[in-house]
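**Q** take this sequence and fold it.
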Amino acid sequence: MAGMPGVSAVWTRAGDRYTRVSPVRYDRMTNPGEKAWFVQHAQELVDTEAAAYGPEVIATLVDDTTYSVAGDHGGIQRRSQQIPIVFAGADLSRTDLQAPVRSVDVMPMLLKHMGIAVDPGLDGVGYTLPTRPSRGR
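**A** Predicted coordinates:
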């Protein structure tokens, strides 16, 4: 995998995390912020796949590289990971929740907001959504 075009690193699963087994190909990273993003987030992002049913080997890819099809869930690149999540409603505004919300946080957050107990084994954070007094509706 390390020799494939666009591969930045190769990782193998070791229990509940991945271990990098190849050098990082920083020379393939052409975007100025790509290296910094990789250094800061690559390990945590590949580790999200570390489960008994996860892949044994992962090859991370540099920006603008894919070996997939349209509509996939992307890779560890910043554009694939920083997707806006918008909560809208009569009592919510865009400034009410300023947190690094991840997709896995949506379900526990909504369950918490609806007063439903969140299973402690569930991934994600149940952030508190603001509530305001009703305005006569």
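
**Q** alpha carbons only for contacts and neighbour counts from here, please
**A** OK.

**Q** what packs against the lengthiest helix in the chain?
**A** Counting by DSSP state H, the longest helix found in the chain is helix 34-47. Applying 3 or more C-alpha pairs under 8 Å, 6 or more residues apart in numbering; DSSP states H and E, one finds that helix 34-47 makes contact with strand 17-20.

**Q** quick check: K112 vs S103, distance?
**A** Look at K112 and S103: by C-alpha to C-alpha, to the nearest Å, they are 15 Å apart.

**Q** please read the previous query as pertaining to T19.
**A** T19 is 24 Å from S103, by C-alpha to C-alpha.

**Q** out of these two, which sits in the busier spot?
**A** T19 (16 against 13; other C-alpha atoms under 10 Å).

**Q** what residues does that one make contact with?
**A** Shown in contact with T19 (C-alpha atoms under 8 Å, 6 or more residues apart in numbering): 11-13.

**Q** here is a second sequence; please produce its structure as well for comparison:
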Amino acid sequence: MDRILRDVVPSSCEPTHKKKFRLLTLAGWIEFKIEWERKRIKVGCAKITIWVPRLRWREAKLVFYVYFKVSKNVIASALKIAEVCAIRSALGSAVLGVVTSNIAAAAAAFKPLFKRCIQQEIKKCLYPGLLMLKETRGWQ
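**A** Model prediction:
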């Protein structure tokens, strides 16, 4: 029945924005590379160009971030979800009341259906996660 009600009364999360917080630095190391540079040198009365190696290095770290995406307008999204869930729960409890011919059962079913719908829809609008990045500085 939940699937049918989701199709009858759809809900959507508004555009989201992402928040990211640095959690910890796991490891740090030095990276090396060799770049070849052209160098002009004077040999006697002539100038020649040669290629010479140059050692470059930089610091690198493995950093963990925790992030989540949430609606840009949380209050408007919460009200929209509550409206959608109220309609879905009312429809679901009405169907239950008609099938069982029991109005009291329909009224009692509304609140649990509403709470379950709110939990399911809120979960759809939150996107948490962990992110691992390699952070580096410029080459020295």
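
**Q** once they're superposed, tell me the TM-score.
**A** Here the superposed chains carry a TM-score of 0.19, computed using TM-score structural alignment, normalised by the length of the first structure; 42 aligned residues with a C-alpha RMSD of 4.6 Å.

**Q** got a winner among the contacts of T19 of the first structure for most neighbours?
**A** W11 (23 neighbours).

**Q** G97 of the second structure and A105 of the second structure, how far apart?
**A** Distance from G97 of the second structure to A105 of the second structure, by C-alpha to C-alpha: 6 Å.

**Q** higher neighbour count, these two?
**A** In this view G97 of the second structure and A105 are compared by other C-alpha under 10 Å, and G97 has more residues nearby, 18 against 15.

**Q** spatially nearest residue to the more buried one (excluding sequence neighbours)?
**A** Nearest non-adjacent residue to G97 of the second structure, counting by C-alpha to C-alpha, 6 or more residues apart in numbering: A106, 4.5 Å away.

**Q** what is the helix or strand following the longest helix of the first structure packed up against?
**A** Counting by DSSP states H and E, the element after helix 34-47 of the first structure in chain order, helix or strand, is strand 57-61. The contact analysis (3+ C-alpha pairs under 8 Å, 6+ apart) places strand 57-61 of the first structure against strand 7-14.

**Q** repeat the analysis, applying 10 Å as the threshold.
**A** Other helices and strands packing on strand 57-61 of the first structure, by 3 or more C-alpha pairs under 10 Å, 6 or more residues apart in numbering; DSSP states H and E, are strand 7-14, strand 17-20, helix 34-47.

**Q** which helix or strand lies directly C-terminal to that strand?
**A** Next element after strand 57-61 of the first structure (DSSP H and E): helix 78-81.

**Q** tally of neighbours for F21 of the second structure?
**A** 12.

**Q** who's in contact with it?
**A** Each residue near F21 of the second structure by C-alpha atoms under 10 Å, 6 or more residues apart in numbering is listed here: 64-68, 130-131.

**Q** could you rerun that using 7 Å?
**A** Each residue near F21 of the second structure by C-alpha atoms under 7 Å, 6 or more residues apart in numbering is listed here: 65-67.

**Q** how about these in a markdown table, adding secondary structure?
**A** Formatted as a markdown table, the contacts of F21 of the second structure follow (DSSP: H, G, I helix; E, B strand; the rest coil):
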| residue | secondary structure |
| --- | --- |
| Y65 | strand |
| V66 | strand |
| Y67 | strand |
